[in-house]
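**Student:** below is the sequence, then the predicted model.
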Amino acid sequence: MGFLKDLRTLTAQGNAAYARMDVGATLAAAQQSLDQANQVMAATVTATDPGLDAARVRTTASVLDARQLPMMIGMNAVVELDLVVTLAGGIPMPATRTEQLAPLHLARVMPGARLDVSLVPGRPETLRIEWGA
């Protein structure tokens, strides 16, 4: 009879926990987490416009700092990168970019590293790191 007694105890504990649960607060917390995830996902996507791709210029950027955000998307870490992009003529342009990085690429964003990037001149929001290069 010990099994049935334990089952009755667990059922009573589960019902008591369910009665204390605030469904509205749980849903609000879940919505807040989804909103944060959507913001991070939007920040990691570079605007793509076929008309602008033709005007894209390839250059390099130096990593000043890399901060891992407290979020993983699948197996990818979400990292905020502070970069200095070297434009034509040696003009430096500071930029911050949020990226989803596969574990394979984490070592490539150490401070001081140089990355191949591309962007449309005069449009810093089009900055894209060329991982395949």
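**Tutor:** Yep, it's here.
**Student:** every contact and neighbour count from this point should use C-alpha atoms.
**Tutor:** Noted.
**Student:** correct me, but residue 46 touches residue 128?
**Tutor:** Yes: using CA atoms under 8 Å, residue 46 is in contact with residue 128, at 6.3 Å.
**Student:** okay, these two: which has more neighbours?
**Tutor:** Each of residue 46 and residue 128 has its neighbours counted (other CA atoms under 10 Å); residue 128 has more, 21 against 16.
**Student:** now that one, what's its secondary structure?
**Tutor:** On the three-state scheme (DSSP: H, G, I helix; E, B strand; the rest coil), residue 128 is labelled strand.
**Student:** in a strand, residue 64, correct?
**Tutor:** Yes: assessed by three-state DSSP, residue 64 belongs to a strand.
**Student:** residues near it, how many?
**Tutor:** 18.
**Student:** check residue 51 too.
**Tutor:** Using other CA under 10 Å: residue 51 sits among 8 other residues.
**Student:** next SSE downstream of the lengthiest helix in the chain?
**Tutor:** Ranked by residue count and defined by DSSP state H, the top helix of the chain is helix 23-44. As assigned by DSSP states H and E, the chain's next helix or strand after helix 23-44 is helix 50-53.
**Student:** and that following helix, how far out from the chain's middle?
**Tutor:** The chain centre lies 24 Å from the centre of helix 50-53; the measure is CA atoms, centre = their mean, to the nearest Å.
**Student:** comparison target below:
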Amino acid sequence: MGFLADLRTLNAQATAVRDRMDVGSTLAAAQQSLEQANRVMAASVAANDPVSDAARVRTTATVVAARQLPMMIGMDAVVELELIAQLPGGIPLPASRTQPLAPIQLARVTPGAIIDVSLVPGRPDTVRLELGA
């Protein structure tokens, strides 16, 4: 009878958990998380603008700060980067970028690291990491 008593206890516990569960708030939290992921993905995908691509220059940038956000996209960590890009002529341009990065690339974006980027001069919102594969 011990097995049946344990089964009855588990059934009662499961029923109590189900009764306390708020499906509406769980769905709302999932929706909010999905919207945040969509915002991050939209910010990380560069717009396909042939005019901007023609004006884009390759340069280097120094990573000032790198913060991993509390979300993952697939196996990639979402990282918020603050950069100082060096424009032609040595002019520094502060820029920021939020982007998913593969775990193997995380070591390349530590503060103080110099990375390859491309951007449209004078437009920090167009910065694109050129980390390669």
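**Tutor:** The structure has been received and is ready for your questions. Nothing here was measured: the structure is a model prediction, and the numbers come from that model.
**Student:** what would you report as the TM-score here?
**Tutor:** The TM-score (TM-score structural alignment, normalised by the length of structure 1) is 0.89; 133 aligned residues with a CA RMSD of 1.6 Å.
**Student:** coming back round to it: which strands and helices sit next to the longest helix of structure 1?
**Tutor:** Under the contact definition 3 or more CA pairs under 8 Å, 6 or more residues apart in numbering; DSSP states H and E, helix 23-44 of structure 1 sits against strand 92-101.
**Student:** buried residues, the strand it packs on. List them.
**Tutor:** Buried residues in strand 92-101 of structure 1, counting neighbours by 16 or more other CA atoms under 10 Å, are found at 95, 96, 97, 98, 99, 100, 101.
**Student:** wait, the fourth one touches residue 79, no?
**Tutor:** So that's residue 98 of structure 1. Yes: the criterion here is CA under 8 Å, and residue 98 of structure 1 meets it with residue 79 at 5.7 Å.
**Student:** separation between the residue sitting nearest the centre point of structure 1 and residue 16 of structure 1?
**Tutor:** In structure 1, the residue lying closest to the centroid (CA atoms, centre = their mean) is residue 78, at 3.3 Å. Relative to residue 16 of structure 1, residue 78 of structure 1 is positioned 38 Å away (CA to CA, to the nearest Å).
**Student:** do the same with residue 48 of structure 1
**Tutor:** 52 Å.
**Student:** one more: residue 6 of structure 1?
**Tutor:** 15 Å.
**Student:** so how much does the longest helix of structure 1 differ from structure 2 once superposed?
**Tutor:** For helix 23-44 of structure 1, the mean deviation from structure 2 after alignment is 1.6 Å (mean CA distance after the TM-score superposition for structure 1).
**Student:** mind listing what's buried along that helix?
**Tutor:** In helix 23-44 of structure 1, counting by 16+ other CA under 10 Å, buried: 40, 44.
**Student:** and it with strand 92-101, angle?
**Tutor:** Here helix 23-44 of structure 1 runs at an angle of 130 degrees relative to strand 92-101 (axes from the mean of the first three to the mean of the last three CA atoms, to 10 degrees).
**Student:** how far does helix 23-44 of structure 1 sit from the chain's center?
**Tutor:** Distance of helix 23-44 of structure 1 from the chain centroid (CA atoms, centre = their mean) equals 13 Å.
**Student:** repeat for stretch 10-17 of structure 1
**Tutor:** On CA atoms, centre = their mean, the centre of stretch 10-17 of structure 1 falls 38 Å from that of its chain.
**Student:** so that stretch corresponds to what in structure 2?
**Tutor:** Under TM-score structural alignment, stretch 10-17 of structure 1 corresponds to residues 10-17 of structure 2.
**Student:** just to revisit the earlier point, quick check: nearest residue in space to the residue nearest to the centre of structure 1, chain neighbours excluded?
**Tutor:** Sequence neighbours aside, residue 100 is the residue nearest to residue 78 of structure 1 in space, at 4.6 Å (criterion: CA to CA, 6 or more residues apart in numbering).
**Student:** also residue 86 of structure 2?
**Tutor:** Excluding the flanking residues, the one nearest residue 86 of structure 2 by CA to CA, 6+ apart is residue 92, at 4.7 Å.
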